[in-house]
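Asks: Coordinates for the following, if possible.
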Amino acid sequence: MTPSPHRPNGPDPATIRFATGTSSLGCVLVAMSDAGLAAITLGDDPATLRQALQARFPAARPARDEGDMAACLATVISYIDHPWTLPDETVAEFLNTMPAGTTFQRQVWQALCAIPCGATVTYAELAARVGRPGAARAVAGACAANMLAVVIPCHRVIRGDGSLSGYRWGAARKRLLLERERAWAADRADAVSG
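Replies: Sure, this is the predicted structure:
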């Protein structure tokens, strides 16, 4: 799956192929253009996800493609349900072909991908990691611009007081992801020490 080079203010791809399925976090929509992966979104129902896709790419023609995209959808759902399973080489490949955004957004998304599964950082810590201390609000904006749910793990960013903050796909999903990842990390630590 190669991420799309679509730019938010650039021309939309002519056709966006998409497929929907169900994960432990609810409905999933995976969309691809001819250039590659364009979006992974989460929600409560497929119709709302399709409407959001059309709003994101208003000039594109959405085309349901459950057949050719079945393997891609299955891979995405497996990763959403088990976010610790993405191999390091896949992460490295992904970082080399990260979706287009501003330079700052790309820096934030790359830094997000470096946060280990089971760990969290604050918006301020992430701002410092990208060399922009004091830019916590801009980091939050870059997280909000992320169109690749779970693959770019913006759910691993929390407020300075340790509480959850907003999440494009819902605070309940963020909480579940973090709980699942922390449990996996704790089990892994126990296995290593045991």
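
Asks: Every contact and neighbour count from this point should use C-alpha atoms.
Replies: Noted.

Asks: Looking at the chain, which helix is longest?
Replies: The residue-count maximum for a helix in the chain (DSSP state H) belongs to helix 171-193.

Asks: Check which residues of it are buried.
Replies: Neighbour-count burial for helix 171-193 flags 173, 174, 175, 177, 178, 180, 181, 182, 184, 185 (criterion: 16 or more other C-alpha atoms under 10 Å).

Asks: how far away is the third one from residue 35?
Replies: Spelled out, that is residue 175. 33 Å (C-alpha to C-alpha, to the nearest Å).

Asks: ditto for the first one
Replies: Using C-alpha to C-alpha, one gets 29 Å for the distance from residue 173 to residue 35.

Asks: Also residue 25?
Replies: Residue 25 is 27 Å from residue 35, by C-alpha to C-alpha.

Asks: So between these two, which is more surrounded?
Replies: residue 25 (19 against 14; other C-alpha atoms under 10 Å).

Asks: One more sequence to fold, the one below, so I can look at both together:
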Amino acid sequence: MLKYRTLDTQAGPLTVVVTGTGAVRAAGFTADVADLTDLIHPSLREPLEPNDDVGPVTDHVRSYFDGDRSALEAVVVEQHNGGEYMRHAWQVMREIKPGAPVTYSEFARLSGRPAAIRAAASACARNAVAPFTPCHRVLRLDGSLGGYRWGLSVKRFLLDHEAALA
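Replies: Take a look at the predicted model:
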């Protein structure tokens, strides 16, 4: 059974879906858990129940928004929505430091495939556990925001929040 909770944050409502062990399977800036269910790989889908106790995720989210830029790094995530490259790219994405965004080209290089810019962008688009896997830290070559499933205003807020704490 998966548990979910919607947390109020300065960037808007953040709903998290967690396993019984506390790993985040889906997360996003929405108050509607239905927006997240399709993001969970079919092999990882289980019945959902609302629950105020989603483990230490709540404290990590609060710490992040209170100014601890590295608080989200401690959250365990569990997503499976792609092949070997996609899983590797998500791990690399988790290593992008707050306040130090990279371009899609740089992200592709860091992921080991410098020419695979579209694949790198796809890893961002298919990320099911934002902001714990911080796809918001990947920008266009000209420094503009590009896209973000949860809206460009949320992406801008997160980047500004992290830059202000640098």
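
Asks: quick one: which of the buried residues of helix 171-193 of the first structure is nearest residue 83 of the first structure?
Replies: When the buried residues of helix 171-193 of the first structure are ranked by distance to residue 83 of the first structure (C-alpha to C-alpha), residue 181 comes first, at 7.3 Å.

Asks: for the residue nearest to the spatial centre of the second structure, what are its contacts?
Replies: In the second structure, the centroid-proximal residue (C-alpha atoms, centre = their mean) is residue 130; its distance is 1.8 Å. Contacts for residue 130 of the second structure (C-alpha atoms under 8 Å, 6 or more residues apart in numbering) come out as 26, 27, 28, 136.

Asks: Mind doing that once more with 10 Å?
Replies: 14-16, 24, 26-29, 77, 124, 136, 148-150 (C-alpha atoms under 10 Å, 6 or more residues apart in numbering).

Asks: What lines up with it in the first structure?
Replies: In the first structure, the residue paired with residue 130 of the second structure is residue 149, using TM-score structural alignment.

Asks: Against residue 179 of the first structure, how distant is its match?
Replies: 16 Å.

Asks: got it, and residue 98 of the first structure?
Replies: For residue 98 of the first structure, the distance to residue 179 of the first structure - C-alpha to C-alpha - is 27 Å.

Asks: Next: residue 36 of the first structure.
Replies: 31 Å.

Asks: repeat for residue 81 of the first structure
Replies: 12 Å.

Asks: Check residue 151 of the first structure too.
Replies: In terms of C-alpha to C-alpha, residue 151 of the first structure sits 17 Å off from residue 179 of the first structure.

Asks: Please apply the same query to residue 39 of the first structure.
Replies: For residue 39 of the first structure, the distance to residue 179 of the first structure - C-alpha to C-alpha - is 24 Å.

Asks: for the residue of the second structure positioned farthest from its centre, helix, strand, or coil?
Replies: What lies farthest from the middle of the second structure is residue 115; by C-alpha atoms, centre = their mean that is 23.7 Å. Following DSSP: H, G, I helix; E, B strand; the rest coil, we place residue 115 of the second structure in the coil state.

Asks: Map it across to the first structure for me.
Replies: Under TM-score structural alignment, residue 115 of the second structure pairs with residue 134 in the first structure.

Asks: Kindly report the same for residue 9 of the second structure.
Replies: In the first structure, residue 9 of the second structure lands on residue 23 (TM-score structural alignment).

Asks: Give me the buried stretch members for stretch 47-67 of the second structure, please.
Replies: 54, 55, 57, 58, 60, 61, 62, 64, 65.

Asks: Provide the contact partners of that stretch at residue level.
Replies: 1-11, 14, 16-24, 33, 37, 68-76, 131-132, 158, 161-162, 164-166.

Asks: Selecting buried members of these in PyMOL, what would you type?
Replies: Buried residues among the contacts of stretch 47-67 of the second structure (16+ other C-alpha under 10 Å), as a PyMOL selection:
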select buried, resi 2+3+4+5+6+7+14+16+17+18+19+22+23+24+33+37+69+71+72+73+75+76+131+132+158+161+162
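
Asks: Out of the contacts of stretch 47-67 of the second structure, list just those in strands.
Replies: If you go by DSSP state E, the contacts of stretch 47-67 of the second structure have 2-9, 14, 16-18, 24 in strands.

Asks: and the two most separated of the residues you listed?
Replies: Most distant of those, by C-alpha to C-alpha, are 2 and 9, 21.8 Å apart.

Asks: If you drop the residues flanking it in sequence, what lies closest to the alignment partner in the first structure of residue 143 of the second structure?
Replies: Counting by TM-score structural alignment, residue 143 of the second structure corresponds to residue 162 in the first structure. Counting by C-alpha to C-alpha, 6 or more residues apart in numbering, residue 162 of the first structure lies nearest to residue 122, which is 7.6 Å off, once chain neighbours are set aside.
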